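Chemist: Next comes the sequence, and after it the predicted model I'd like to discuss.
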Amino acid sequence: MYSYMPVSVVNLTNPLNKSLQGKYFLGETDQLHPTDSNRTWAALINPPHSGVNLYFGIYVLSNLSDDKLVSQICFCSNLPTHGKQSHEVSTANLAFHPNPLPHGQIQFGSNLDTTHLSAIPVSTRVIPSYSSVASEKDGHWIIGPGKAILFTLTSSMDHPSPAVISFGWWEEAQGRY
């Protein structure tokens, strides 16, 4: 009497969906060298006139040294100065040609001066020696134009402790959501 057909249901995660659209990006800093007197930093920055919001997907803090590192995560309502822009950034979908270019930027530096930086610390992490700490935010942290999420690294040693910070995010035009 009734013919029942199986229903196919596909569940796409939002990061996968954004990657399929060419809107998901990832990248990392050059090697950072924090010490007890040199606070290094990395930030995912949304330039002031980008016209997009950045949806923070994931971060990975990698400690390449035999010392534990301490990272503080800060939400910034203005941008750090004197940073170097990472060129180690790519779209997550390598099938696009030409590759989409991100509006967001990964910047990093050393000897962070917080004098003119309006930042709210929101989390502190300890990264054990020779390990990585990662956290998926799945877009819960949203960075508007002219804002940044900044990660600092310090070491208890007086010699440099190499580390790398990686970010993943997607972008949507402002007012889209």
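Modeler: Structure's in. What do you need?

Chemist: C-alpha from now on. contacts and neighbour counts both.
Modeler: Will do.

Chemist: ok, now which ones touch the spatially closest residue to W170 that is not a sequence neighbour?
Modeler: Using Cα to Cα, 6 or more residues apart in numbering and skipping residues adjacent in sequence, the residue nearest W170 is Y24, 4.2 Å away. Each residue near Y24 by Cα atoms under 8 Å, 6 or more residues apart in numbering is listed here: P15, K18, T91, A92, N93, G168, W169, W170, E171.

Chemist: Second structure for comparison follows:
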Amino acid sequence: MNRETFEKIYEPLLQNVSTPIELYESILGKYFIGYADNLTFGQNTSAWARLHNPINSGVILHVNVWTVTGVSRSPFRAQFWFNATPPASDVKYSDTTPTNLAVTPLPKARVQLEYASNVTGNPTGGIKAFVRRALPETTLVDNENGKIIIAPGGNFMVFLSTPETPENETSGRVAFGWWEEKMYRGKCGCRQQKTR
């Protein structure tokens, strides 16, 4: 079944019943997941992973869920930044997947999942929105329900470090779930968020 058929069948129904937003976006083929694995940090270095919304993506990024897990050797700190520039690093890109595998062709995310390990320095610019600290073997997770909204050119970054035990090396992973909402050109010629 292609996306157009899905939208014709399900969109009127989904807008009239109480459906979790994640399910609604997944049925439309707009919900994606991905993770950055083997993020190494410690020994006076940090690691980061982010959802980067390219300037020409044509979509609004809605961050739904994030998870930090697998940090086993040290207490760690996770800083959450909006629209910051990460320290200079060897940036890698992680594969992502739509959660609705019944849509054909499979949708491709426009938002990119980027990450880097063993970086020195701190993010610059942007907003450090919140910080979480955790003990080894602890999973940090939060469901944002799409309320973190990032325009093209922006990003949502998780920055990991071990300030309490900087001499220890450790590793972990960061996972994200998000949906993408198309923008359109309004009468003013400017990009605007599409209303449902």
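Modeler: Yep, it's here. From a predicted model like this one, the values you see are computed outputs, not experimental measurements.

Chemist: With both chains overlaid, what TM-score comes out?
Modeler: The TM-score (TM-score structural alignment, normalised by the length of the first structure) is 0.86; 167 aligned residues with a Cα RMSD of 1.9 Å.

Chemist: that older thread, and the contacts of Y24 of the first structure, which are buried?
Modeler: The neighbour count (16 or more other Cα atoms under 10 Å) marks P15, K18, T91, A92, N93, G168, W169, W170, E171 as buried among these.

Chemist: what residue of the second structure matches up with the first one?
Modeler: When you say that, I think you mean P15 of the first structure. In the second structure, the residue matched to P15 of the first structure (TM-score structural alignment) is E22.

Chemist: What sits closest to its match if chain neighbours are left out?
Modeler: Y31 (7.1 Å).

Chemist: Return the residue of the first structure aligned against that neighbour.
Modeler: Matched to the first structure by TM-score structural alignment, Y31 of the second structure sits across from Y24.

Chemist: For T162 of the second structure, which non-adjacent residue is spatially closest?
Modeler: Spatially, and ignoring its direct neighbours in sequence, T162 of the second structure is nearest to F76 (4.6 Å; Cα to Cα, 6+ apart).

Chemist: Now do the contacts for V141 of the second structure.
Modeler: Neighbours of V141 of the second structure in contact, by Cα under 8 Å, 6+ apart: V65, W66, T67, V68.

Chemist: so H103 of the first structure, which of the three states?
Modeler: Assigned with DSSP: H, G, I helix; E, B strand; the rest coil, H103 of the first structure falls in the coil class.

Chemist: Correct me if wrong: it contacts N46.
Modeler: Yes: between H103 of the first structure and N46 there is a contact under Cα atoms under 8 Å: 6.9 Å.

Chemist: Alignment lookup: E11 of the second structure to the first structure.
Modeler: For E11 of the second structure, the aligned position in the first structure is a gap, per TM-score structural alignment.

Chemist: Just the buried residues of the helix or strand containing E11 of the second structure, please?
Modeler: Remark: E11 of the second structure resides in helix 3-14, with elements defined by DSSP states H and E. Neighbour-count burial for helix 3-14 of the second structure flags R3, F6, L14 (criterion: 16+ other Cα under 10 Å).

Chemist: Could you measure from the last one over to Q193 of the second structure?
Modeler: Put plainly, it is L14 of the second structure. 20 Å (Cα to Cα, to the nearest Å).

Chemist: re the thing from before, neighbour count for H103 and N46 of the first structure, which is higher?
Modeler: N46 (26 against 18; other Cα atoms under 10 Å).

Chemist: Tell me who's in contact with the more buried one.
Modeler: By Cα under 8 Å, 6+ apart, the contact set of N46 of the first structure is N53, L54, H103, G104, Q105, I143, G144, P145, G146, K147, A148.

Chemist: Please report how far the counterpart of it in the second structure lies from M157 of the second structure.
Modeler: Counting by TM-score structural alignment, N46 of the first structure lines up with N53 in the second structure. From N53 of the second structure across to M157 of the second structure, the span is 11 Å (Cα to Cα).

Chemist: Please confirm that S19 of the first structure is located within a strand.
Modeler: No: applying three-state DSSP, one finds S19 of the first structure to be helix, outside a strand.

Chemist: Now the match of P15 of the first structure: which helix or strand?
Modeler: helix 21-27.

Chemist: Endpoints of stretch 135-155 of the first structure, how far apart?
Modeler: 21 Å.

Chemist: Quick one: distance of that stretch to the chain centre.
Modeler: Here the centre of stretch 135-155 of the first structure is set off from its chain's centre by 6 Å, with Cα atoms, centre = their mean, to the nearest Å.

Chemist: What of stretch 48-64 of the second structure?
Modeler: The chain centroid and the centroid of stretch 48-64 of the second structure are separated by 7 Å under Cα atoms, centre = their mean.

Chemist: Now that stretch: buried residues?
Modeler: Within stretch 48-64 of the second structure, the residues that count as buried by 16+ other Cα under 10 Å are 48-54, 57-64.

Chemist: ok, back up a step: trace the residue nearest to T162 of the second structure over to the first structure, please.
Modeler: Match for F76 of the second structure (TM-score structural alignment): L69.
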